[in-house]
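> structural data only, the sequence is not supplied:
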């Protein structure tokens, strides 16, 4: 463990990025000290452009100078590169596959739908709003009666992948009328439980910061 923790880790990210936040959560859960570098996405650094020349996006994890990109890949890499730290993925191959599926679902469905909602001007129900309600219900169904998506393992891979978006829940309601507490109350309660964890609360933005960020983004897009 001591040898592993001395290996240099650098996270290039942006404080408002839910994808970067999930990496910060994972590093905190594993107790891995690292350097954090805040990136200005309007003026990307040479380090970021060199480290991720294909996508030119954050987050990027540097491990002894070697580059790992894409947030879910970073989470899996941390499990494999630091096996003596607390695992995020289950030990069972089938359960690992299920965890990867649901983390991918978060990115494709929840984030994909939220991105489309950015563009909504009208107040009436839109396809994206209806879809978001269904996505939230589906995630609640997978959570079921468990405290965390990791089940007996506790806070795990899917929790880390989804939790940064829980700070968006308030904005879903205020901007688009998708009340998570009404649509998926167990999921809302799960988000509140996660925020009680120091690894989470110190890694994510507040709901107000998210609300203000979305509002500014909509203004920049000419929607408001």
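Cool, the structure landed. From a predicted model like this one, the values you see are computed outputs, not experimental measurements. Numbering: from 1, shown residues only.
> can we go C-alpha only for contacts and neighbour counts from here?
Fine.
> just the strands in the chain please.
With DSSP state E as the criterion, the chain has strands at 9-13, 35-38, 60-63, 66-69.
> in a markdown table, list these along with mean neighbour count and distance to residue 98.
Converted to a markdown table, the strands of the chain look like this (neighbours: other CA atoms under 10 Å; distance: least, CA to CA, whole Å):
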| stretch | mean neighbour count | distance to residue 98 |
| --- | --- | --- |
| strand 9-13 | 21 | 27 |
| strand 35-38 | 14 | 30 |
| strand 60-63 | 22 | 24 |
| strand 66-69 | 16 | 22 |
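> can you say which of these is nearest to residue 119?
Residue 119 lies closest, by CA to CA, to one member of these: strand 9-13, at 24.7 Å.
> same for the closest one, what does it pack against?
strand 35-38, strand 60-63 (3 or more CA pairs under 8 Å, 6 or more residues apart in numbering; DSSP states H and E).
> in a markdown table: these, plus distance to residue 53.
Converted to a markdown table, these look like this (distance: least, CA to CA, whole Å):
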| stretch | distance to residue 53 |
| --- | --- |
| strand 35-38 | 17 |
| strand 60-63 | 11 |
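> remind me, longest helix of the protein?
helix 127-143 (DSSP state H).
> okay, pairing it with this:
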């Protein structure tokens, strides 16, 4: 089956899917979205009128939303890495952490980024303060959850695919307190994993697009 992924190298949700593809060496065509790839933008709009990416085409059938795409890959294009455990309780834990990293880390980080993209006169210091406080609460909850763990929920899983881009960018936007040693060590392990490192490296040429300024690290 022919797989095509509509994505951009800087996008956190695109990283999430790319990491899963790279983990199992799943062959796919990378249809990058950008001003120089207008044909890919048109094809994306035809596949998904909301125009959000990533979108996976599997033999021309659109598969939408990053978590669903990864579950689809496991069902239809399985590899050595299983992203959702077979055990139902373990699977619930993975899905819980996936939602937490997407909604309470990446989502809060995105609130700060979105504010930076607005004209100065429309920026909202209360919105940004609330998002930063929410990140602090998420970091504090996650830190003890990761004590004694290599990966978020046992073996490398969907939860880690979500965690890698979420923690990568969140730490740029609102640094993880050094007191959260377990969380900081987990982020470092994620960035050292080959699939994640590949996504990070592919995004390096686009770091100037990050609206808050990419820090000189990672």
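Thanks, I have the structure now. Since the structure is predicted, the reported quantities are computational estimates derived from the model, not experimental observations.
> select, out of the helices and strands packed on strand 9-13 of the first structure, the one closest to residue 216 of the first structure.
Using CA to CA, the nearest of these to residue 216 of the first structure is strand 35-38, at 19.6 Å.
> the second structure: matching residues for that closest one?
Mapped onto the second structure using TM-score structural alignment, strand 35-38 of the first structure covers residues 29-32.
> cool, stretch 131-147 of the first structure as well?
Under TM-score structural alignment, the match for stretch 131-147 of the first structure is residues 134-150.
> could you pull out the buried residues of the matching stretch?
Of the residues in stretch 134-150 of the second structure, 134, 135, 136, 138, 139, 140, 142, 143, 146 count as buried by neighbour count, 16 or more other CA atoms under 10 Å.
> spit out the contact partners of the fifth one.
For residue 139 of the second structure, the contacting residues are 176, 180, 183, by CA atoms under 8 Å, 6 or more residues apart in numbering.
> what's the answer for the second one, then?
Listed by CA under 8 Å, 6+ apart, the contact partners of residue 135 of the second structure are 104, 105, 108, 109, 170, 174.
> rerun that using 7 Å as the cut-off
104, 105, 108 (CA atoms under 7 Å, 6 or more residues apart in numbering).
> now, those that are in helices?
Using DSSP H, those in helices are residue 108.
> okay, the contacts of residue 135 of the second structure in a markdown table with neighbour count and distance to residue 45 of the second structure next?
Below are these laid out as a markdown table (neighbours: other CA atoms under 10 Å; distance: CA to CA, whole Å):
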| residue | neighbour count | distance to residue 45 of the second structure |
| --- | --- | --- |
| 104 | 19 | 28 |
| 105 | 27 | 28 |
| 108 | 26 | 27 |
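> re earlier: the helices and strands packed on strand 9-13 of the first structure: which one's closest to residue 217 of the first structure?
strand 35-38 (19.1 Å).
> returning to what we had before: check the mean deviation of the match of strand 35-38 of the first structure from the first structure.
Here the mean offset of stretch 29-32 of the second structure against the first structure after fitting is 0.8 Å, by mean CA distance after the TM-score superposition for the first structure.
> how near is residue 169 of the second structure to residue 180 of the second structure?
Note on residue 169 of the second structure: its distance to residue 180 of the second structure, by CA to CA, to the nearest Å, is 17 Å.
> fine, thanks again, bye for now.
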